[in-house]
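Asks: Can you look at this prediction? I've put the sequence above it.
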Amino acid sequence: MSESTERAQSPVKVVLPGLLMAMLLAMLDNVIVGTAMPRIVGDLGGVEHLSWVVTAYVLGTTVSTPLWGKLGDLYGRKTVFMTSIVLFLIGSMLCGVATSMVQLIGFRAFQGLGAGGLIVGAMSVLGDLVPPRERGKYQGQFAAVMAVAMVGGPLVGGFITDHANWRWAFFVNVPLGGAALVLLALRLHVPKRRTEHRIDWLGALLLSIGVTALVLITTWGGSQYAWGSAQIRGLAVLAVLGLVAFVLVERKHPEPIVPLGVFANRNFTLVALVGFVVGFAMFGAITFLPLYQQIVQGASATNSGLLLLPMMGGMLVTSLAVGRIITKTGRYRIFPVIGGVVLVGAMLLLAQLGAHTSKLTSGAYMAVLGLGLGFLMQTTMLIAQNSVELKDLGVASSTATFARSIGGAFGVAVFGAIFNHRLHALLGERLGTAAADKMAAGGGGARIDPSTLSQLPAPVRSAVVDAIAGAVSSVFLWSVVAAVLVPVLAFFIREVALRGGPSEQAERTLVAQEG
């Protein structure tokens, strides 16, 4: 490696631990609370509001993501990124001292607002420090952190729940986030640009209304309210009106939250669609894996996290390898195509899950899923960032993240409906319609858990296990339909030279240090 390249890489290496820690905190807090929820409900009560502890966080993150990206483009990446960390830490402390379920839900929404800035900020700062030609290997590390969070969240949450008070699931963020904040404050230097500031507050409000309505539809539809109910229809109308008005405002505003011009770039539009479909197929399908592992395979809540290790390993290895190959060769188009094909194969394999599938076999299937995701997750972000001008880097990062989040929300809703329908049908075949109505009530087998399952008579227990396995298999089979779109869309991505190289990176770093 040349001396100039080493000098160029040193600033990002210094702050990389802080960026990775911020990403880890945002991803970890999305899953760490799950295993602590029984203790939280036991302490605070309010079981009827249980789902809102998660939904409030997701809603806050999703709504704020585009706004954080634009604020970073306007006011400087460092200031906005550090502000999001502070908000996240304040939200974490407030969650830790909550005395009622209503308080906890409100504080989780506040925490989610900060989390949206963590994810976008980390990716945007990396984009400022490292040009796309050199960015692949670093984004591979970000994908590895995401994999660790997906598996580590349930494990950490289970450990904290078993050995400490549930409040430490939130307090643990404070020392970790504080360390990242100090490191970034002292060592992070990014280019400073002068920009005329006119925040598109109306656009931000309309986007928040539209997105909030969409998230509420996917959260409440088929569970709290029937899909054809007045509440869901009203939310659908509100979502359409909000998003249509948002597009009209964005077309005329001089500093739009989401510049619609970025969608004129073919590659950017394609990877946004790929991100939506990946989120739809991935989050919508793997949501049901823990249920399968605990009900069908008899794993504990903590051990179900360990059973996801093959997926994490596959994603970790592939992400790091692909990142280094992209950095070395500058070629990337083939990877989302390969990832899409592998993703389809993984969904077909997981559709074979049954009541008697061994943990070894299911682990092998999940490893294939991890391999496919490793080809896709950060490669699509790299292509999105390379498709826009530097002034729109934050918007590109936030829009790509936003597309994946919205896809996941829709996926959970659609596959949840498929799961419930299939579960009811299978239970009806074995136990009769009346019993099926009683056991499948609440959505997604919400009244079926390992403790109640062990108390059922053997024939009923066998029927429930078979029904859960069959319903999960159906979810993965239907997810193939969505997954097939990924390699098809990726095939039309053009191989555009990645901006920058070692010499340009050295020049950019010098500008950052002088700024």
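Replies: Structure's in. What do you need? Residues are numbered from 1 along each chain as shown.
Asks: use CA for all of it now, contacts and neighbours both
Replies: OK.
Asks: Any buried residues in stretch 99-107, and which?
Replies: 101, 102, 104, 105, 106, 107 (16 or more other C-alpha atoms under 10 Å).
Asks: Only the buried residues of the one helix or strand residue 478 maps to, if you could.
Replies: Assigned by DSSP states H and E, residue 478 belongs to helix 458-483. Burial within helix 458-483, assessed by neighbour count using 16+ other C-alpha under 10 Å, is assigned to 460-461, 463-480, 482-483.
Asks: re earlier: which ones among the buried residues of stretch 99-107 lie within strands?
Replies: When the buried residues of stretch 99-107 are checked against strands using DSSP state E, none is located there.
Asks: Among the residues you listed, which one lies nearest to residue 42?
Replies: Closest approach to residue 42 among the buried residues of stretch 99-107 (C-alpha to C-alpha): residue 101, at 10.6 Å.
Asks: Touching, that closest one and residue 44? I think so.
Replies: Yes: the criterion here is C-alpha atoms under 8 Å, and residue 101 meets it with residue 44 at 5.8 Å.
Asks: ok now do residue 126, which residues does it touch?
Replies: Counting by C-alpha atoms under 8 Å, 6 or more residues apart in numbering, residue 126 touches 12, 135.
Asks: Show me what counts as buried in the one helix or strand it maps to.
Replies: Using DSSP H and E, residue 126 sits within helix 101-129. Residues of helix 101-129 classed as buried: 101-102, 104-129 (neighbour count, 16+ other C-alpha under 10 Å).
Asks: what helix or strand is the residue nearest to the spatial centre of the chain on?
Replies: Relative to the mean C-alpha position of the chain, the nearest C-alpha, by C-alpha atoms, centre = their mean, is the one of residue 405, at 5.7 Å. Per DSSP H and E, residue 405 falls inside helix 393-431.
Asks: Give me the helices and strands touching that helix, please.
Replies: Judged by 3 or more C-alpha pairs under 8 Å, 6 or more residues apart in numbering; DSSP states H and E, the packing partners of helix 393-431 are helix 50-75, helix 101-129, helix 201-220, helix 266-286, helix 359-386, helix 433-439, helix 458-483.
Asks: Residue 189: which of these is closest?
Replies: helix 101-129 (8.5 Å).
Asks: what's the angle between the closest one and helix 393-431?
Replies: Note on geometry: by axes from the mean of the first three to the mean of the last three C-alpha atoms, to 10 degrees, helix 101-129 and helix 393-431 are set 130 degrees apart in direction.
Asks: next structured bit after helix 101-129?
Replies: Next along from helix 101-129, by DSSP H and E: helix 132-163.
Asks: Give me the contacts around whichever helix or strand comes after that following helix.
Replies: Where DSSP H and E defines the elements, the next helix or strand beyond helix 132-163 is helix 168-171. Defining contact as C-alpha under 8 Å, 6+ apart, one finds that helix 168-171 is touched by 29, 32, 33, 36, 92, 93, 95, 96, 157, 160, 161.
Asks: another structure for you, compare them:
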Amino acid sequence: GIPLILCTISIILSIFLTAIDQTVVITALAGIEEAFGGASQIGWSTAGYVLPMAVLALFWGRFGLVMGRKSSVLISIFFFEVGSLICALSKSMGMFIGGRVITGIGAGGIQTNVFMISSEITPLNQRGIIIAFVTMSLIPAAVIGPVIGGLFTSSKTLTWRWCFYINLPFGGVAALFLSLLYKPKNDKSRFIWNWNKTIFKRLVNTFDLVGVLLVGISLVLFLVGCSLGGTGLNGFNKPVTICFTIIGGVLFLCFIYYEFYCYKVNQEMHYYPMLPKELIFKRQVLAPGLIMLLSNMVFNGSSIYISIYFENLLGNSPSRTGVHLLPMILPTILTTMISGLICSKVGIVKPVLIFGSICGVISSGLITMLNYHSSDGEKIGFLFLVGFSFGFFNQASMIAAQLSVSEDQTDYTLIITSFTAFMRSFGASLGGIVLTSIYSNTVNKELQKYPQFREETVDQILKNGSLQGFDQHEASILINALSIGLKWVFHSILILSVSCLFISFTTSNARVPQKKKEDTDIVEA
């Protein structure tokens, strides 16, 4: 009815804001740097948002399970709004980055809880459609964000600060609709606030705080280590990069060991680990989770570096680049809706994932052929296939994982949804960071052959992509180096796509039930 439609619109608006906020600063960086200086810190305006969004996704899933999805998403929106206001009112680079971190914390909660709410307000045989609508709202943000940032930054009457002011009214409307229209039956807080000597123990166990700390610290160290690997010459050989990456990996293994073997489950007290061993070890859950991770690494990496191809290599403006990306965005929206309908109305999931993976391998292979002299027809055709393939993954992966438990196991369904939402966020973040490191190191290595390009000059080129100030010979050298860097990135994306294809064959053969739950069973492979 109308309340369900308005509730769906509000969660779509909420998650769209988080997605657009991730890309809006790309074209606003020049204005922000001009206002505050601090060129060496400007990269954290993006990393400060992306890192907490990915790292805290599992915690927000746990928080939503314990405190209720409605309370959790409203608190997340509050963090998002406060962070946006701090960014808009910033007086220094440190204040701005702090605001981005708070915004990222809220964005992680919004994205995780929106997928949980989407899975809760609809039955399994209709879930593919609503998840498709939610997923579709994320896709245009890759194009719209940089365009909005560029328009505000170049405006004579507005400034880059309006990139963040604009979040306030839309976030307020989303929060109002959710608070009035989202009325779940089993969404009450499970935590008993008895202020006695056991409350600390109950807080630690209920929210799995040890697991939160381990996964949070490990992922931050690992992602920062990967990010540092893309700075300067031979970034991955620097001791700080090696230490951060290795320590982060070891701590993540400690997190897995703690979750699987040390955490004490107590169903009466609602003590559950964030990653229950009996769920995550299931092929039916792990395989879709890995597909979610790899497909978002591929799509986010493709979006970033196809944009860099148009801006840095071909010299297009951000707004014109957005137009060039439409052949990738539009088919993604179309196939997202089609795959959602197939999963819900036909009931098949595995064939959708396999078909999408095959298309992904073909499209990833084709974009390795992009170069400075590619024709318009090649650009449009290659980008169309990239977008066409990605639309088959997100909702099909999430539904495939949810089919591993019966529909009446609400807690396990929400835990699985939280896990797949985490893999989506982490994949998008990891893809951007790892591929950036590959790109930066490759370009640096190529330019080391020419003494006129010093390390700081290369870093400046990689940051703003400008070839101005170089003569024709130097510009030719730079174009060649950037082309080689992009080639390495696109070949890495191809490897990820092939891995995704192999994993898609291991997913369950379970089908979405087309009748009422009591009349049908889910038969797994």
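Replies: Alright, I've got the coordinates. In this text the structure is predicted, and so the values were computed from the model without any measurement.
Asks: TM value for the aligned chains?
Replies: The TM-score (TM-score structural alignment, normalised by the length of the first structure) is 0.89; 491 aligned residues with a C-alpha RMSD of 2.3 Å.
Asks: about what we covered before: name the helices or strands packed onto the helix holding residue 478 of the first structure?
Replies: Helix 458-483 of the first structure packs on helix 266-286, helix 334-350, helix 393-431, going by 3+ C-alpha pairs under 8 Å, 6+ apart.
Asks: Out of the ones you listed, the one nearest residue 5 of the first structure is which?
Replies: helix 393-431 (22.6 Å).
Asks: what sits against residue 321 of the second structure?
Replies: Residue 321 of the second structure neighbours (C-alpha under 8 Å, 6+ apart): 307, 310, 311.
Asks: can we see that at 6 Å?
Replies: Going by C-alpha atoms under 6 Å, 6 or more residues apart in numbering, residue 321 of the second structure touches residue 310.
Asks: Please apply the same query to residue 324 of the second structure.
Replies: Applying C-alpha under 6 Å, 6+ apart, no residues contact residue 324 of the second structure.
Asks: Could you rerun that using 10 Å?
Replies: Contacts for residue 324 of the second structure (C-alpha atoms under 10 Å, 6 or more residues apart in numbering) come out as 143, 306, 307, 310, 316, 318, 376, 379, 380, 383.
Asks: Just tell me what the last one corresponds to in the first structure.
Replies: Structural alignment (TM-score structural alignment) places residue 383 of the second structure against residue 366 in the first structure.
Asks: what about the residue nearest to that match when sequence neighbours are not counted, distance to residue 411 of the first structure?
Replies: Nearest residue to residue 366 of the first structure, sequence neighbours excluded (C-alpha to C-alpha, 6 or more residues apart in numbering): residue 311, at 4.8 Å. The gap separating residue 311 of the first structure from residue 411 of the first structure is 19 Å, by C-alpha to C-alpha, to the nearest Å.
Asks: so who does the aligned residue in the second structure for residue 34 of the first structure touch?
Replies: The equivalent of residue 34 of the first structure in the second structure is residue 26 (alignment by TM-score structural alignment). Residue 26 of the second structure is in contact with 43, 45, 46, 145, 146, 147, 149, 150, 318, 464, counting by C-alpha under 10 Å, 6+ apart.
Asks: give me that answer again for 6 Å
Replies: residue 146.
Asks: For it, pull up the helix or strand it's in.
Replies: Per DSSP H and E, there is no helix or strand for residue 26 of the second structure.
Asks: In the second structure, what range does the helix or strand hosting the residue nearest to residue 366 of the first structure match?
Replies: According to DSSP H and E, residue 311 of the first structure maps onto helix 309-329. Using TM-score structural alignment, helix 309-329 of the first structure lines up with residues 326-346 of the second structure.
Asks: quick one: the matching stretch to chain centroid distance?
Replies: Relative to its chain's centre, stretch 326-346 of the second structure lies at 19 Å (C-alpha atoms, centre = their mean, to the nearest Å).
Asks: what does stretch 399-410 of the second structure give?
Replies: That offset, for stretch 399-410 of the second structure, works out to 23 Å (C-alpha atoms, centre = their mean).
Asks: swap in stretch 348-362 of the second structure?
Replies: The mean C-alpha position of stretch 348-362 of the second structure is separated from the chain mean by 20 Å, C-alpha atoms, centre = their mean.
Asks: which of the residues in it are buried?
Replies: So stretch 348-362 of the second structure, judged by 16+ other C-alpha under 10 Å, has buried residues 348-354, 356-362.
Asks: Mind putting these into JSON lines with distance to residue 445 of the second structure?
Replies: Formatted as JSON lines, those follow (distance: C-alpha to C-alpha, whole Å):
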{"residue": "348", "distance to residue 445 of the second structure": "47"}
{"residue": "349", "distance to residue 445 of the second structure": "44"}
{"residue": "350", "distance to residue 445 of the second structure": "42"}
{"residue": "351", "distance to residue 445 of the second structure": "42"}
{"residue": "352", "distance to residue 445 of the second structure": "40"}
{"residue": "353", "distance to residue 445 of the second structure": "37"}
{"residue": "354", "distance to residue 445 of the second structure": "37"}
{"residue": "356", "distance to residue 445 of the second structure": "35"}
{"residue": "357", "distance to residue 445 of the second structure": "32"}
{"residue": "358", "distance to residue 445 of the second structure": "33"}
{"residue": "359", "distance to residue 445 of the second structure": "33"}
{"residue": "360", "distance to residue 445 of the second structure": "29"}
{"residue": "361", "distance to residue 445 of the second structure": "28"}
{"residue": "362", "distance to residue 445 of the second structure": "29"}
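Asks: Could you single out the nearest of these to residue 188 of the second structure?
Replies: residue 349 (32.2 Å).
Asks: which residues touch the closest one?
Replies: 343, 396.
Asks: Please tell me how far it sits from residue 393 of the second structure.
Replies: 10 Å.
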